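Novice: Predicted model and sequence follow; I will ask about them next.
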Amino acid sequence: MTDQLGTLLRRLRAQAGLTQEQVAERSGVSVRTIRRLENGGSTDHRLGTVNLLADALDLGREDRERLVALLARSREGGGGGEVGDGGDGDAPPTPRVPGEVSVPGPTPEPGPAPGTVPLLTGTPAPVVSGGLADVARELATEVRRRLRREEAHRRVHDPFPLPVRWRSAPAGVTDRPDNIQRLGPGALPREVDLSGDLRSVAEVYRRISSGRLVVLGRAGSGKSILTIRFVLDHLEASGGQGRVPVVFGLGSWDPTTTALRDWLIGRLLRDHPHLARRGPRGAPLAAALVDADLVLPVLDGFDEIAEGLRREALESLNATSLPLVLTSRPDEFAEAVRAAHAPLLWAAGVELTDLTHEDLVGYLPRTARPVPRTARPVPKAGRPVPKAARAVPGTGAGGAGADAAGDAGGADTTVRPGPGPEPGLWDGLLEELGAPAAPAAERLAAVLTTPLMVVLARTMYSEVPDRDPVELLDAARFPTVRSLEEHLLAGFVPASYRRRAPERDTAGHRPRPAGWDAGRAERWLGYLAQQLVGRDRDRQDLAWWRIGDSLPRSTRVLAVVVATALSVAVADWLVGLLNTGTGAGETFLQGCLMGPVAGLAFGSAYALVISVRGGTAFEPARVRLRQPGLHGGLGRRPVRTFAARFRDGLLGGFVMGVGYACALSLERAVFRGTPLADADTVESTLINMVCFGLIFGSAAALVFGLVAALEAPVDVTAAATPVSLLAANRATVARQFLVVAPALTVAIAGSGGLVVALLQGVLGPLNWRLADGLLIGAVGGIGGGVSYVLAFTAWGQWVVLTRIWLPLTGRLPWDTAAFLDDAYHRGVLRQTGAVYQFRHARLQHHLGRTFRERQRRYSAATFPSASGAGTP
């Protein structure tokens, strides 16, 4: 029975989502005792110990009765002492009434006595087994791995996390307590303590019956760090079971065009491409996870939604009952609540508080790393202390730094560590802030109340030599709070891009310096920051496939025309070298004519597509090509996808064929002197337009339809990062080209013979030799394949616009991908799934405004107004 009792305890603890350490903290029972109980290693149990564990797990009456029954049966089986006597030694003994078994549990009254704080487990997690449960565990593993890496990259624990505390949110922005606790009519709500700090955020969330929590905090108060810590602690407590918390940046959600469910699925597919695989019922795994209630949305940045959409967003959230965590700045959320005439239903709320002077005193001096010093011989007692060893600060009373114990004798050669951090770096400043009598100290104290500003100050002064933070008290230089904040923001990028010696790789080679000095890096980052500002919103996601959207549509169309024209012209020249029957001059002229025709055709199609898409870029491909017969053979892709590709290929190919016929007639007129106005020439041109249109159209329709049938979701097991997603799309596009180019070549040659055979008697005598068909097909296959890649894939747009066009104009570096990755490793950018974001919205606003002010035609941009939001 002891084993059954331990098994039941383990299962109940897993359902509550608590670790043994957390149960020990709640119950007062030691971890050793809990471990012995769960493993069946303890045979002498106190009822009081089990009662304490039941209270910590907030068990219902039925589960408590099962525990007591197993406990009684274990005692009857000779487990050793009576219930209530001896045993665990961790909890006080519980009085026992003879002949009666105590079954502690919730009282039938509406609520417990005032002052009690029951531990609630929130809404029950769905029970799912089989393949979907495995997918959820894989997602939990990836979320944990990625956020641990992000937390380490942000140096949250260096030297220790800044305190993030909170208090209960104002009553006007939260729901009624009885609604939060999901009580029935007439039931009295119990008192639930929501106070805590960064270490207990997941624990506080579990006290909320509805599973809905709103976290409010002003800009830079630590909301993003809190969400990361919540996800990691929640995953650790749940052991990867139940709902998987996933952070979603809310800034890109438009509730008027996209339902919350569809938006969540889209974000999952973007950041976790492997969830595009089809489930048992044909839906993507991302949709299956959301529909099965296996995803706990952590919605970060409600205030980043466009101002005119916040009321609709809150109403959309209220139309659902799913558990969630939402963060926002207080004013924006309160305004949305007033506009919607309702708070977030069933949601409790907390508001982050400011850092205190004691927090600064404990944190900032420890960020100033000690300067390495040589070890000194420590003299023994009775010998004179060398002058160099006297009055060393921080080495004990009197500052002597010598060992006063021991006997007389020669010098002791024991190596002692040198003194602590560089003395005095923050001492003077912190002393002034401790008693802010001067206005300058008051202003600085008001600035250094958020983790963001403290981190900026640390970066500028603790991590850069020869910088004295006392300059922040210069009243003439910094007359306002805003000027202090702008100074810290302005110094972050130069401090992050200070010159560092490049490390040697494993082979011992020293890489070449990137050449990104602070000035150029700040200009490039400013360009990226100001391009994130739209007409109606301030976007946060910096996606590599959307950087080209910063260019005007006309410029993008022109870039596609030039790129595709060069691709087809070069393909025509290369293939023409194989045709010994055509001279070099005619081949060159043919390429010069075919290139612009193809460029105009692809440019027109591109302009039409981006107009239909509202000017947005192409999304990265989430598919790969697989061999027929594997994974179920053909037909796994939806029929509508195949039909859409077939239609687009037919129309685009027909337009390309018409253009090719016109270019062919023009070539003959220029090179051979054939008059264009001649009736025979016009008739021949019209016939060629029909024939080549059908040949190119049918070939393109067949090939792109076949490619759609061969596509399968990308087979990855890791959450996408910007670098890995770019590399995966490059490989995907390369494989697509290797299939499309030869397939188009064969299809054009084969369809040419079929079309000529069908129209031979209708349009008169037609000529289509196999050799000519293969040459035309090779030009169409190579040139058309490259043009398709450059014009209609995310990686192709990245190459044309971001790798070539923008660097040519000096707005970005040549290796933009390496620059973004380097900015991430320097801490200027952060990663959120498959996209980058600036370290903070305040930094993004500052860089964008600085970039615009340096342009000749400066126009100020407006951002969502809020206190401390950094509005220019």
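Specialist: Received the coordinates, thanks. Numbers count the residues shown, from 1 in each chain.
Novice: From now on I want contacts and neighbour counts done on CA atoms only, so please keep to that.
Specialist: Noted.
Novice: what's the single longest helix in this structure?
Specialist: For the chain, the helix that runs over the most residues, judged by DSSP state H, is helix 722-759.
Novice: can I assume residue 624 sits in a helix?
Specialist: No: under DSSP: H, G, I helix; E, B strand; the rest coil, residue 624 sits outside any helix and is assigned strand.
Novice: take a look at this one as well, against the first:
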Amino acid sequence: MGTGWRTRRVGVLYLVLAVGGMAGAVCIAFRSDLRVAETAAALLPSVGGLYLSWAAFRADRREAADGYGLDRIADRLAVAVRGQWESEAGVRRLNDPYPLPVSWQTADPQFSESWSLLREMAGDWPSGRSAPPPGWAREPAGLAGTGGEITEVFLERVPTRRLVVLGSPGSGKTMLLIRLLLALVAERAEGSPVPVLFPLASWNPAEQTLESWMAERLARDYSGLGAPESGHADHTGHADHARALLEHRLILPVLDGFDEIPEPFRAMALDSINAALPLGQPLVLSSRVTEYGDTLAPARGVPVKLSGATAVELRPLDAPDIADYLKRDAGGQDTTAAARWDPVIRLLGTDAPVARTLTTPLMLFLARTVYNPRPGEEATVLPTPADLCDPTRFPDTEAVRAHLFDAYVPAAYRPHPRYPCRWSPQQAEHALRYLARHLQHTLGGATDLAWWQLRRALSPRIAQVVTGAVLGVVAWVAATVVGRLTALLAGLDSGWQTGPPAAVVAGLAGGIAGGIGCGIVAGLTGGIAEGVTHVLTAGQLEWLRTALADGPAYGFIGGLVGALSSKLAVRQPAASRPQHRRAWDWRMCALGFTAGAALWFSFRHSYGSTAAAVGALANGAVYAVAGGAVGARASSLSARRPGAIPTVRTRWAWNWRGFAVGLASGSAIGVTHWTVLGIQSLLTGTPSYTFTTMLSFSSAFGLAVGIAHGLAGKPADLTTSVGPAAFLEQDRKIFHRLWMGVGLAVGAAFLLCYGVEYAVRGGIPYGLGRGTTSGQAISMGPLHILNRGLAYGLTVGLAAALSHNAWWHYTLARHHLAAHRHLPLDLTAFLTDAHERRGVLRQLGTIHQFRHIDLQHHLAAPGRSQEPGAAHPPLPSPRSPLPPAREP
């Protein structure tokens, strides 16, 4: 039973629901003797669901038939990797004006296995060699080299092909790895392993194995190799393409930034690398010297070393190479701009602070950006490099470094002859400092700037309120406004309440989307809008009271159902489960009693005060027990609901656990109401719902919640590199497709459940006298059923899309931060410009990072570095205003 079979089962289920909904609509049409046009209108929602399900079913079959072997997938991945890093090398100007001549030497012996042991390890591998290859270095000193020789060192001179690249901060480790990766891809044979660069800063070895983390990065950066855990409905246990490539050793890991793993986890990380990538698996690892040395020789604990690896260490740049590079970047030896560097060049090779600072590629890049003119730019408008030679202003290397970091962002955003910028240097620096602080403080020192994590800067309460309000308005439009328009077009006058109560629909949807808080806000919004509509159009003041009671009641129970089904739909690891749980929540108990009692007491104009009081007590008791028993778990989930991981395609993954949990919890709503009405009927003699009506109601609600938690988008089968902007656009598209797909399925479920009952009984009691000005109960007709399918489909489908996708919460956070002038409103364009045009950010697959971690730390610092002796004005707080953006 592979992936194709599992996804085709979703198509089968959709077919059953769509055909069932169509059968229900046909029964409604013939039972009511509707005209041809009305029959066509009744069948229209089911036709859409039928087409969608059949298209999904055929697409899955076609995909299974056209599947690629792993060798071909690896070949296509290699093309994507090459395109990605050639583009990134251009953006980072690694070859402009020419590649820096970075050189290296053999690292201290403590960082490597003994050379004799390395040769012995490689000779013992089952390769069929009768003698060591002639390319192997005879001793560690043979690993020294410069520039492009790194490929030869890795492929031919290192016997085990396991290499550690060490260096000081900014010494060019990542630049060298990119050159090595591009060379390996260029020399790669078809069907052989693909070198892929993995930034280790985003890996937490205490929570995730190396294999799982690498598979997740591959699936996210190359959208088709498989899906990371996506939302509530993705718990696939099969080996996707990413895992299969890793298991078959068709990925050559290039692990960058070992030093960026937090210090307490480095030894654990190195041990995990040894376990996941055993001897015989080539790999490259980069790290700063001190951090790697501390891991190999810790003050406490057992030393850990990368098995079967040797190490090289990058050397400082030579003075002649620095001078030639600066002059060439300024236009050549005899240009006026190049002559500006003469005072600095005369100090190179000495102990002057500027000479010692410019020995790393990072500082050299900052200096050229600050002081060298661009084509078409006058050098006279720029600061002079001779200022760096002033021993009073720059007494040590730290002062020079701080000055270059301070001047870098304004220099990157100064007016460009070819690329005009929408943001001034002050605006850009303000936004970049906020992002650096967001990474440093909100995300705990992370380096990955992922757009879907920006929601962490937004209060969960704000997200719940806004999401609930949107769902409440959508429910009101679908249940009340569209229902009334449909009734008028059909010549049916049953008041404004042709569709279901907006508060009921909104409360359930809000609970699915955001838990109890979101459910209550959604229910209140939908109820108030519906009640005001009745007051303004029909003068039914009593319905405003009912709608206001509907809101918190259905929002509360919808929040319980939505939050618990969301939580139970995903299997939680034992380590992540809370250790201490409250057995009873008295606050939720009180809230549940108040909401439940107010709901039924509001119907006293229909049932009378005595019956309403009895129903209020019974319903309040049920709500109180539900809130007290499970409210603590549901409310904690509502407040700390994790952000959804973006998705990039519309092929469905089916979560039977989520569907079963949703079906059971959604059905509980109908059973509860039927029980309460039954108790009230026995005590007062008032009418109640029949068992078949309860069954239809429960089945429809259960299917709605189950489908909402049982479907999720999964990545497309395209082995191409996906950037942050494209990833955002893909997630936005899948948001709309999930809305449509889940909405059609939910609508078909309601047509099926209510249509069967209507066909059997010839009518359905329409609740508590709603929809008439006289308060008399009416029977639910075909248009009522169709409006229910529309209202629940549209609103619950939207809730499911909101709960499974990251685009919505990113949009909320972006607008919130722009309103407070922390970040530009068009944040995607700002980040793209900062990467592609300014070089301040770098791009690694679907995430951005600052060009160097030291730049991130500098921007996140609490104060701005100034020249010695100058005033140190405090850096604007994260809440300081961002000036309005300047037009291009």
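Specialist: Ah, there it is. Because the structure is predicted, anything quoted here is derived from the model rather than measured.
Novice: ok so, going back, ok, average deviation of the longest helix of the first structure from the second structure?
Specialist: Its aligned residues in the second structure lie a mean 3.1 Å from helix 722-759 of the first structure after superposition (mean Cα distance after the TM-score superposition for the first structure).
Novice: Enumerate the positions of that helix that are buried.
Specialist: 722, 725-726, 728-730, 732-733, 736-737, 739-753, 755-756 (16 or more other Cα atoms under 10 Å).
Novice: got a list of what residue 516 of the second structure touches?
Specialist: Shown in contact with residue 516 of the second structure (Cα atoms under 8 Å, 6 or more residues apart in numbering): 510, 555, 556, 557, 558, 559, 560, 562, 563, 634, 635, 638.
Novice: Distance-wise, check it relative to residue 701 of the second structure.
Specialist: For residue 516 of the second structure, the distance to residue 701 of the second structure (Cα to Cα, to the nearest Å) stands at 17 Å.
Novice: Check residue 317 of the second structure too.
Specialist: 69 Å.
Novice: Between those two, which has more neighbouring residues?
Specialist: residue 701 (28 against 20; other Cα atoms under 10 Å).
Novice: which residue packs closest to that one, ignoring adjacent ones?
Specialist: Leaving out its chain neighbours, the residue that sits closest to residue 701 of the second structure by Cα to Cα, 6 or more residues apart in numbering is residue 666, at 5.2 Å.
Novice: excluding its backbone neighbours, what's nearest the counterpart of residue 119 of the second structure in the first structure?
Specialist: Using TM-score structural alignment, the equivalent of residue 119 of the second structure in the first structure is residue 181. Nearest residue to residue 181 of the first structure, sequence neighbours excluded (Cα to Cα, 6+ apart): residue 209, at 4.9 Å.
Novice: what about the one you found, which SS state?
Specialist: Applying three-state DSSP: residue 209 of the first structure is coil.
Novice: Tell me how many other residues crowd the equivalent of it over in the second structure.
Specialist: Using TM-score structural alignment, the partner of residue 209 of the first structure in the second structure is residue 159. By other Cα under 10 Å, the residues close to residue 159 of the second structure number 26.
Novice: List the contacts of residue 159 of the second structure.
Specialist: By Cα under 8 Å, 6+ apart, the neighbours of residue 159 of the second structure are 118, 119, 122, 136, 137.
Novice: just checking, what packs against the host helix or strand of residue 661 of the first structure?
Specialist: Following DSSP states H and E, one finds residue 661 of the first structure within helix 639-671. If contacts are counted by 3 or more Cα pairs under 8 Å, 6 or more residues apart in numbering; DSSP states H and E, helix 639-671 of the first structure sits against helix 584-612, helix 679-710.
Novice: same thing but 6 Å
Specialist: When contacts are defined as 3 or more Cα pairs under 6 Å, 6 or more residues apart in numbering; DSSP states H and E, helix 639-671 of the first structure packs onto helix 679-710.
Novice: ok, and for the helix it packs on, which residues are buried?
Specialist: Of the residues in helix 679-710 of the first structure, those buried (16+ other Cα under 10 Å) are 681, 685, 687-710.
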